[in-house]
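My questions are about this predicted structure, shown below with the sequence.
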Amino acid sequence: MENIDFINWIIIGIPFIFLLGCLFHFIYTLSGNITLIGIISPVNESVWEHLKLAFYPILIWGIIQCCILNKFNKFNLETYVISLAISILLAIFFILSFYYISTGAFNIHSVIWDIFSFFLSITFSQLISIYVYENIIPSNRMFSISLFILLSLAFIFTVFTFIPPKYPIFKDSTTNKYGT
């Protein structure tokens, strides 16, 4: 019964994460460039900033899911945090892979493809998180590393929003500038 509830929440989360990620694409501009909003949403059109579209919606959905399922004792927190961290890392990996393979190898520059590959990345990463949750044997060390990864990613996304390194992944493709 525990896994059925978890699986249902993951499946329900896919469209939620996708739609929230799509909304996050626009909220910085719509907010009038509020700094706090820029921490969780892209401040420019760089590849790096667009990774926030997966990171924060997956994290937000994960916190929502965690609060609800924990209230009913329907899951194992340690295992969940490990699967959440893996899901986020995989979403980032899939987004980067789809983007660089399509643009670099096939010279595809399409908003439709970008949106579709974002949806695929979210879907693949969430489905793999189900497998991880059902099959991993958690340890305190894995749990600690997973928490460290989640906190580090939030910190890095925040710092690189305002002080981005001068590498192509951080360059705004429309203005050729870095950061806000």
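Looks like it came in fine.

When you work out contacts or count neighbours from here on, use the C-alpha atoms and nothing else.
Will do.

sec struct for Asn176, please.
Secondary structure, DSSP: H, G, I helix; E, B strand; the rest coil: Asn176 is coil.

And it, how close does it get to Ser97?
22 Å (C-alpha to C-alpha, to the nearest Å).

just the helices in this protein please.
2-30, 35-40, 47-50, 52-71, 77-100, 111-135, 140-162 (DSSP state H).

Which of the ones you listed sits closest to Asp172?
Of all the helices of the chain, helix 47-50 sits nearest to Asp172, with 7.8 Å by C-alpha to C-alpha.

So what touches the closest one?
Identification of contacts with helix 47-50 by C-alpha atoms under 8 Å, 6 or more residues apart in numbering yields His25, Ser41, Pro42, Val43, Leu96, Phe157, Thr161, Ile169, Phe170, Lys171, Asp172.

Next up, a structure to set beside the first:
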Amino acid sequence: MPRLSWKLLTAFVAVTLAGACLHFVHDFFPNPAVGLIAPVNESIWEHLKIIYWPFLAGVLLLCRRGGRDCLGPWLLALLAICGAMLAAGYLYHVTAGGDSVAFDVGLYVLLMGAGFLLAAVFNGPAVRQRTDLLLLLTIALGGAMLLFTFLPPDHVLFTDLSGANTWQVIPY
């Protein structure tokens, strides 16, 4: 495994801080345009935005000179950490009834770090050959986030979990 470069470390810190700041943007600028990239409520699904958009921006900056071969592993890592965010959020908030901000912040930082590590793990010819498919899946996930911002399905992943003891009122 290659050594951690300053470029990657700086990108990790910038992407992680950008996502953390993005969490509060809609509170300060509540409008539909901001809601497309920032969480509009405390649902598990809306919190994908704090991972997806900053990580994608970081990937595009990191791969701007690497060409098409550079993108595949990063896109697969992005899809993997988004899936992990949904799964962990569901298990913790819905199944276990957890309501800890410390857990949420820790999970967020852990998943961002995992994304940077997974990109190195996934960096192989099999993944690079599937860059087009991974790009389509990444675009589809982004499109779903945009669509579900305005038309969220009636499902627990889209339920606003803000407030005290929300686990008691989660619809099953």
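Thanks, I have the structure now. Values in this document were obtained by computation on a predicted structure and should not be read as measured data.

just to revisit the earlier point, for the helices of structure 1, give me JSON lines that also has mean neighbour count.
Output for those, formatted as JSON lines (neighbours: other C-alpha atoms under 10 Å):
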{"stretch": "helix 2-30", "mean neighbour count": "17"}
{"stretch": "helix 35-40", "mean neighbour count": "18"}
{"stretch": "helix 47-50", "mean neighbour count": "22"}
{"stretch": "helix 52-71", "mean neighbour count": "19"}
{"stretch": "helix 77-100", "mean neighbour count": "21"}
{"stretch": "helix 111-135", "mean neighbour count": "18"}
{"stretch": "helix 140-162", "mean neighbour count": "16"}
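
Structure 2: which residue goes with Ile14 of structure 1?
Under the alignment (TM-score structural alignment), Ile14 of structure 1 pairs with Phe12 in structure 2.

whoops, Phe155 of structure 1 was the one
Residue pairing (TM-score structural alignment): Phe155 of structure 1 is matched to Gly143 of structure 2.

Could you report the neighbour count for Ser46 of structure 1?
Using other C-alpha atoms under 10 Å, Ser46 of structure 1 has 21 other residues around it.

So it versus Asn107 of structure 1, what's the distance?
17 Å.

ok, and the closest non-adjacent residue to the residue sitting nearest the centre point of structure 2?
When C-alpha atoms, centre = their mean is applied to structure 2, the residue found nearest the centroid is Ile51 (2.5 Å). Distances taken as C-alpha to C-alpha, 6 or more residues apart in numbering put Gly19 closest to Ile51 of structure 2, at 6.1 Å, once the chain neighbours are dropped.

now do Ser43 of structure 2
That would be Asp160: by C-alpha to C-alpha, 6+ apart, it lies 4.4 Å from Ser43 of structure 2.

Relative to Glu49 of structure 1, how far out is the aligned residue in structure 1 for the one you found?
Asp160 of structure 2 maps onto Asp172 of structure 1 when the alignment is built from TM-score structural alignment. Separation of Asp172 of structure 1 from Glu49 of structure 1 (C-alpha to C-alpha) stands at 9 Å.
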